[in-house]
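> got a predicted structure here, sequence first:
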Amino acid sequence: MDIRQYIDSTYLKTPAMAGTTIKENNEVVRSLVNEAVANGYKLVMVRPEMVAFVKRLLCVEKSKVLIGTVIDFPEGEGMLFKKLDEANKSIYDGADELDFVIDYKAFKRRDFEKVKTDVIECTRLCLDHKKIAKWIIEVAALSDKEIISITALVKNVVLTYFSESDYFNVFVKSSTGFYKTESGKPNGATIHSVKLMLENSFPLPVKAAGGIRNYEDAVQMIRLGVKRIGTSSASEIIAGEQVSDEY
């Protein structure tokens, strides 16, 4: 199976996280873009401050590779106006797809109205600009019951407030890849969590991110019904190698 058009090739480390200079970090992003262009991946996923840089690189290459970014990352606890400001700036800079971290902590404390309002307004912003919105629910922080409920919340908001033609442009996404778990538990997508998402998101598509460490994992996710794979090890996975990175 050719999985390249399912791949969101991802680099979300800041220079401080990576232990690099800004210039060195920019070169990592440049390599990510070059690899995506050469291999025909669907999208490159970078932090908001890198979107304009990536846009310039892709314009030079006259490439159809899309640009994705993350909003309110990685905690998702920001006020709505901050999410919208960051999203607006990313759209202006050239982002095609915006992956919002849902306020899963608000959801866990049953502040459903905040979560619902965030989803409505941020999704509307994306769709009004003909962009794709993805909602990261952070499965490793949730129980099975919470995964089901938060996935259903996103779905029900979209079905209630947006038109049928919009459904395929709003994803539910598993993970940030930055959540810290205990005792070596998975911090990203698992077959179990993705099945729960798929069963409760339809007709919205699902993106599996984090924890996909080889080609077989990716194919299994796609055969389950996943429409995108988020990974920082795209070339290794395509080549059939086993990777150890959390994302």
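Cool, got the structure. None of the values given here were measured: they were computed from a predicted structure.

> can we go C-alpha only for contacts and neighbour counts from here?
Noted.

> and stretch 105-121, how far apart are its ends?
One end of stretch 105-121 sits 19 Å from the other (Cα to Cα, to the nearest Å).

> cool, and stretch 200-217?
End-to-end for stretch 200-217, by Cα to Cα: 21 Å.

> right, and Leu43 touches Ile67 too?
Yes - using Cα atoms under 8 Å, Leu43 is in contact with Ile67, at 5.6 Å.

> please compare the first structure with the one that follows:
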Amino acid sequence: MPLAIASAPSPTSDLHAAYLDYLRRTGRGNVAYWRAARAFFRRWPDPRQWANEPLAIRLSANTSTRPVITFLMLHRALQPGYDYLLERKLSSIWREITESPLGTDLERFMATAAELGFTERVRLATGSQVPVRLLIQTGRPLEQLTVTDLAEFTAACRDRQTRTGKGHKHYLAAASNAQRVLFHLGIVEQLPRSGGPVPLPERLADVTPPVRATMIAIWNANAQRVSPRPSPRWPRDSSISGCSSPRLLPRSPRLPNSIVNATSSPT
């Protein structure tokens, strides 16, 4: 059952007491958790102060402090930044989501993903990688998510790769799956791109219209002048000893007719 603070979190809410009550009700508390919570709220009475800290400080939270951060995120009392969310696996999310106001939205998302034919493994991966992070960071319900939110998420993925060198293909694939589910729910109006290069007009979307129009015109003019080069033809030779399959060999150069005629005439 969602806590009372979930619907109207504010810096003046007694988040500390709500967290301790949550630990008691779920039987997950211990002395280390209680001490970590006390230290956290003593240093950051308003969790938004913690969210404004450098990423290194946010990631330095120990294993006893991370549960209170997760609690605040799932109860819409903390938006930690995509840079933080992309560095955390949120491994306990499925156990704790049912006790939060995000649970109903995620359940709806997962049910629709199942109807669309996504396997359980893909549903779980997509659900924990994208919609949960969007719901946490935007602070809005599923019904109010937008394509812009997805774009901000993928931009954060690219920033993370630039900053750390870590790949983000799995996040991009999950974002595409999430957009497809949101489309079928009627929440967004665009299906994800099916693949291939991004069209030039979209890549130049942030360029001023006159400059963009000129660049597109130049691109199109150059594309019309460039003709594709024919691919070289290679004959197959399957008679080579030790080869289990045909091998491509370069075609022998043609000899001048004078030499051909001379070698083919009787001696």
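Great, that's in hand. All values reported here derive from a predicted model rather than from experimental measurement.

> please state their TM-score.
TM-score of the superposed chains, computed with TM-score structural alignment, normalised by the length of structure 1, equals 0.27; 113 aligned residues with a Cα RMSD of 5.9 Å.

> quick one, helices of structure 1?
15-18, 22-39, 51-61, 80-93, 104-108, 112-128, 144-161, 191-201, 215-224, 234-238 (DSSP state H).

> quick one: contacts for Val46 of structure 1?
Residues counted as contacts of Val46 of structure 1 (Cα atoms under 8 Å, 6 or more residues apart in numbering) are Thr10, Tyr11, Leu12, Val29, Ile67, Gly68, Thr69, Val70.

> neighbours around Phe83 of structure 1, how many?
Not quite, residue 83 of structure 1 is Lys, not Phe. 20 (other Cα atoms under 10 Å).

> and the two most separated of the contacts of Val46 of structure 1?
Greatest spacing in the contacts of Val46 of structure 1, by Cα to Cα: Val29 and Val70 (14.9 Å).

> picking up where we left off before, I'd like the contacts of Val46 of structure 1 written out as TSV, with neighbour count added.
Below are the contacts of Val46 of structure 1 laid out as TSV (neighbours: other Cα atoms under 10 Å):
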residue	neighbour count
Thr10	25
Tyr11	20
Leu12	22
Val29	23
Ile67	26
Gly68	29
Thr69	27
Val70	24
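
> quick one: which of these is nearest Ala106 of structure 1?
Once Cα to Cα is applied, the member of these that ends up nearest Ala106 of structure 1 is Val70, at 18.9 Å.

> I'd assumed Phe100 was in contact with that closest one.
Yes - using Cα under 8 Å, Val70 of structure 1 is in contact with Phe100, at 5.8 Å.

> compute the first-to-last residue distance for stretch 91-107 of structure 1.
Note: stretch 91-107 of structure 1 ends 27 Å apart using Cα to Cα.

> stretch 39-50 of structure 2 too?
Stretch 39-50 of structure 2 has an end-to-end distance of 12 Å (Cα to Cα).

> for burial, what's the neighbour tally of Ser31 of structure 1?
By other Cα under 10 Å, 12 other residues sit near Ser31 of structure 1.

> tell me who's in contact with it.
No contacts exist for Ser31 of structure 1 under Cα under 8 Å, 6+ apart.

> do you know how far it is from Val37 of structure 1?
10 Å.

> mind putting the helices of structure 1 in CSV, distance to Ala208 of structure 1 included?
Below are the helices of structure 1 laid out as CSV (distance: least, Cα to Cα, whole Å):
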stretch, distance to Ala208 of structure 1
helix 15-18, 23
helix 22-39, 18
helix 51-61, 22
helix 80-93, 22
helix 104-108, 17
helix 112-128, 19
helix 144-161, 13
helix 191-201, 7
helix 215-224, 7
helix 234-238, 13
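
> which among those is found nearest to Lys134 of structure 1?
Among those, helix 112-128 sits nearest to Lys134 of structure 1 (Cα to Cα), with 8.4 Å.

> now the helices for the stretch 101-250 of structure 2?
Listed in chain order, the helices found in the stretch 101-250 of structure 2 under DSSP state H, counting those that start in this stretch are 103-115, 120-129, 131-138, 147-164, 169-184, 200-203, 209-225.

> most neighbours per residue, which of those helices?
Most buried of the helices of the stretch 101-250 of structure 2, by mean neighbour count (mean count of other Cα atoms under 10 Å): helix 131-138, with a mean of 22.

> list the helices and strands it packs on?
Counting contacts by 3 or more Cα pairs under 8 Å, 6 or more residues apart in numbering; DSSP states H and E, helix 131-138 of structure 2 is packed against helix 82-85, helix 147-164.

> next, format the ones you listed as JSON lines and append distance to Leu72 of structure 2.
What follows is those, written out as JSON lines (distance: least, Cα to Cα, whole Å):
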{"stretch": "helix 82-85", "distance to Leu72 of structure 2": "13"}
{"stretch": "helix 147-164", "distance to Leu72 of structure 2": "20"}
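
> picking that back up, of the helices of the stretch 101-250 of structure 2, which is nearest Phe71 of structure 2?
Minimum separation from Phe71 of structure 2 across the helices of the stretch 101-250 of structure 2 (Cα to Cα) falls at helix 131-138, 10.9 Å.

> quick one, the closest one and helix 120-129 angle?
Angle between the axes of helix 131-138 of structure 2 and helix 120-129 is 10 degrees (criterion: axes from the mean of the first three to the mean of the last three Cα atoms, to 10 degrees).

> now do helix 131-138 of structure 2 and helix 169-184, the angle between them.
Using the same axes, to 10 degrees: helix 131-138 of structure 2 against helix 169-184 is 80 degrees.

> just the angle between helix 131-138 of structure 2 and helix 103-115, please?
Going by the same axes, to 10 degrees, helix 131-138 of structure 2 makes 140 degrees with helix 103-115.

> how long is stretch 112-121 of structure 2 from one end to the other?
Span of stretch 112-121 of structure 2 from end to end, Cα to Cα: 15 Å.

> neighbours around Leu248 of structure 2, how many?
Applying other Cα under 10 Å, I find that Leu248 of structure 2 has 12 neighbouring residues.

> please name the nearest non-neighbouring residue to it.
Arg236 (4.9 Å; Cα to Cα, 6 or more residues apart in numbering).

> any idea how far that neighbour lies from Arg247 of structure 2?
6 Å.
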